[in-house]
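**Q** Quick one, fold the following:
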Amino acid sequence: MTQEALPTKIFNTDKSDYAFPEIILGQDLGLFDTINKFYPEIWKLYKTLKNQDWDENEFDYSTCNVQFKTCDRHTYDMMVKTLAWQWEADSVASRSIAAVLAPVCTSSEAWSGWVEITKNEIVHAATYSEIVRNSFDNPDDILNEILSVKEAISRLRVVSEVFNRAFEVSYDYARGQRENDQETYNAIYLFIVAVLCMERIQFLASFAVTFGICDGTGLFQPIGKAVQKIAQDEFEVHVQYGKEVLRAMVKTERGRTAFEQCRDKIVQMIDEVTASEVEWTDYAFSEGRELTGVTCQMMKDWVHFSATDVARFFNVQDRVSFPIVTENPLKYMESWLNMSKVQASNQEEDTAQYKVGVMKRDDENEVFDVDF
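**A** Sure thing, here's the model as predicted:
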């Protein structure tokens, strides 16, 4: 009886690059390999996120129910409009990341991280849903109100176009309708860049509004604490994971080619995402809405501060159209996030500034001489 080989997309029996797999579009996966850890930093970040797993039902929002009824209308509007975008964006992230990358990821380490990030985004999206479910007497009415905030949906326009393109390319490739060529590689590369822009620029911009309300008014503390958990996941792990993947990719010939061929698109994407956040900031502060101790310009400076980090990572800070901001304009963010005082450098240089408050035991099975 002749034994036929399994389809290579299911299990690649001829895989020969276990010691040095490409992150995307290399040889199809075979054994899930933890013997050869070619990307140790990616694996560490995966483990970090796995170890800090949490649940969306950890917070009691009963006080928020009362506060939404009694706070001034401007505070109510700004919080609801911010929650609208956060819920929508994490809904997109929770079903896009693993879905796009499943047909093209060819590294066990990278796949582990992206699956864990996807699971984490599900918790984030569920948390926003639980905030609405528990903070309002008629959550379905608020759901409809959230979906009516067209300005929030428009914030996703730039990244959603890149996401949609990557979906098409990834599944055309899986169906054998697209070659494993540089054009295919570039589309997935730009998807990874778009995820970084969304998480580092857009998510951080929205978190600043949430924390500004909680910090300035003292209201909605359970929401603030829940979003703080989300923000720390995003800032300390998701963003650093995206950067680490892109650093690893640019060390390969195809990755360097992708960066060179996509450099103009990367600059355009950073510019457009940043512009959309500035436009949203103008909208958030319009119609009399305000944040205690925070001006519209300070919030725009925060957007530029976040975007500067991404521009510097790609070493395109001299090509972007927005002002470069290197000093944090919102000091209260340092008490809500574990923030480094110095922003990350370019993608070819490893940094460990984000590893804040992390301890790893390395003395197991060691015997120490102790003098009494």
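
**Q** Could you use CA atoms for every contact and neighbour count after this?
**A** Noted.

**Q** Spatially nearest residue to Thr118, not counting backbone neighbours?
**A** In this structure, Thr118 finds its nearest non-sequential neighbour in Ser94, 5.2 Å apart by Cα to Cα, 6 or more residues apart in numbering.

**Q** Check the secondary structure at that neighbour for me.
**A** When states are read from DSSP: H, G, I helix; E, B strand; the rest coil, the local structure at Ser94 comes out as helix.

**Q** check contacts around it.
**A** Contacts of Ser94 were listed using Cα atoms under 8 Å, 6 or more residues apart in numbering, and they are Thr118, Lys119, Asn120, Glu121, Ile122, Ala125.

**Q** In contact with Lys119, which residues?
**A** Residues touching Lys119, when contacts are defined by Cα under 8 Å, 6+ apart, comprise Ser94.

**Q** Quick check: which element contains it?
**A** For Lys119, the element it lies in under DSSP states H and E is helix 108-135.

**Q** count of neighbours near Trp54?
**A** Trp54 is flanked by 14 other residues according to other Cα atoms under 10 Å.

**Q** to compare against the first, here's another:
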Amino acid sequence: MTANVFNYGKTDYDKPLLFLGEKQGLFDTINRHYPRIWELYKTQKSLDWDENEFDYSSCNADFKKASRSTYDMMIKTLAWQWEADSVASRAIAPVLAPFITSSELWAAWQRVSDNEVIHAATYSEIVRNSFDDPSVIIDEILRVEEAHARLNRVVQAFADGFRASHQYALEQLPNDQETYNAIFMMVVALYCMERIQFMASFAVTFAICDTGMFQPIGKAIQKIAQDELEIHAELDRAVLQNELETARGQIAFAQKREDIEQLIAEVVDSELTWIAYLFSEGRELVGMNAERLAAWTLYCAKDVYQTLGIETTRYEFPKANPLKFMEKWLNISKTQASPQEQDIAAYKVGVMRRNDEGVVFEEDF
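**A** The predicted structure follows:
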């Protein structure tokens, strides 16, 4: 068991596996095995931000003056986003930790987990600052059973991973193909959540914010969307692409292909069901309808299918982006305002690097 803490007998520093290789010893940056994963870790680090960077006080008035349709859509969307990021903040690095045997991947996913805490805290701060009595809104959010159902399939995969993770850490599961398959399925589920479900949810938020309301919420969730699209989903993609080039990954894909296709379809179908519910009971949204949002969801899902090399006739995927307004929201630089107008959202930290080590400068008098 001590090797779970530090593996003094580790011999695979030259090329450790991402999962289920030799237990980790020294945190190794000398041997660069997975440069794309390390790059994503560094980028996530440079995008560090805080949930209290935005002043949500104006949103209190926006919620009070919003139409019932807009109010309901924003609350129901926040309900799912808060729930999903609460899950993500506790179910990535902590669950996958016993399986990870790469320094780069551990660095990346623990940083993503920390970032998911910021996301969950942001939704909490939005509610805390936007309502006179936040406890009433918490109760209202927790009553949105359709939001819970929307997350069911992903939560099930995470629960399977959680069980396998703890059993493996306690040496109650062998290092075999079945254990690997559980990891593979959890990563697929994570990719579906971050590449399909979050992107579909953000479209509702940004469509509402495009009306001029809830601007602080829009800017905060724009930061979240940047993290999810540019880092989290890309990390999932990089991991899956790497594993699909390994023998174990190819076996997992072959053995679990039917389950993988079913998982993706259940996620997509849950989104389409959610969209139908969102636009039911007379709810409307300026510049958006159920058909356009469904098309955007399928547009995002197409990327997951293509990453995994799966062809399907179950859905008809759009050939082009059906929601052009999403391009400006998903590219923060396109909506950057002056500091006098609103809180700044587009920035990175730690992007200045010295390149003058060992250089002797001549004095110029």
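
**Q** Show me which helix runs longest in the first structure.
**A** Longest helix in the first structure by number of residues (criterion: DSSP state H): helix 253-284.

**Q** mean shift between it and the second structure?
**A** Between helix 253-284 of the first structure and its aligned partner residues in the second structure, the average distance after superposition works out to 1.0 Å, using mean Cα distance after the TM-score superposition for the first structure.

**Q** and for that helix, what span of the second structure is it aligned with?
**A** Using TM-score structural alignment, the residues of the second structure aligned to helix 253-284 of the first structure are 247-278.

**Q** buried residues in that stretch?
**A** 248-249, 252-253, 256, 260, 263-272, 274-276, 278 (16 or more other Cα atoms under 10 Å).

**Q** what do we get in the first structure for Ser86 of the second structure?
**A** Matched across to the first structure, Ser86 of the second structure falls on Ser91, judged by TM-score structural alignment.

**Q** Figure out how far the match of helix 253-284 of the first structure is from the centre of its chain.
**A** In terms of Cα atoms, centre = their mean, to the nearest Å, the centre of stretch 247-278 of the second structure is set 17 Å apart from its chain centre.

**Q** now stretch 132-150 of the second structure
**A** Between the centre of stretch 132-150 of the second structure and the centre of its host chain there is 21 Å, according to Cα atoms, centre = their mean.

**Q** Gly288 of the first structure: what's its closest spatial neighbour, skipping adjacent residues?
**A** His74 (6.9 Å).

**Q** Now check that neighbour against the second structure: what is it aligned to?
**A** Using TM-score structural alignment, the equivalent of His74 of the first structure in the second structure is Ser69.

**Q** once aligned to the first structure, how far is the helix or strand containing its match on average?
**A** Here Ser69 of the second structure is covered by helix 68-91, with elements defined by DSSP H and E. Between helix 68-91 of the second structure and its aligned stretch in the first structure, the superposed structures give an average distance of 0.3 Å (mean Cα distance after the TM-score superposition for the first structure).

**Q** Now the helix or strand just after that helix: buried residues?
**A** With elements assigned by DSSP H and E, the helix or strand that comes after helix 68-91 of the second structure is helix 93-96. Buried positions in helix 93-96 of the second structure, judged by neighbour count with 16+ other Cα under 10 Å: Ala93, Val95, Leu96.

**Q** Settle this for me: the last one is touching Ser165, isn't it.
**A** Yes. Shown here, Leu96 of the second structure and Ser165 form a contact pair, counting by Cα atoms under 8 Å, at 6.5 Å.

**Q** how deep is Asp318 of the first structure tucked in, by neighbour count?
**A** Close neighbours of Asp318 of the first structure, defined as other Cα under 10 Å, add up to 12.

**Q** element containing it, please.
**A** Secondary structure (DSSP H and E) places Asp318 of the first structure outside all helices and strands.

**Q** Which part of the first structure matches stretch 45-53 of the second structure?
**A** Residues 50-58 of the first structure are the counterpart of stretch 45-53 of the second structure, counting by TM-score structural alignment.

**Q** And the contacts of that stretch?
**A** By Cα under 8 Å, 6+ apart, the surrounding residues in contact with stretch 50-58 of the first structure are Glu116, Asn120, Val123, His124, Ala126, Thr127, Glu130.

**Q** now do stretch 282-294 of the second structure
**A** 68-70, 72-73, 200, 203, 207-208, 211, 271-272, 275-276, 279, 322-323.
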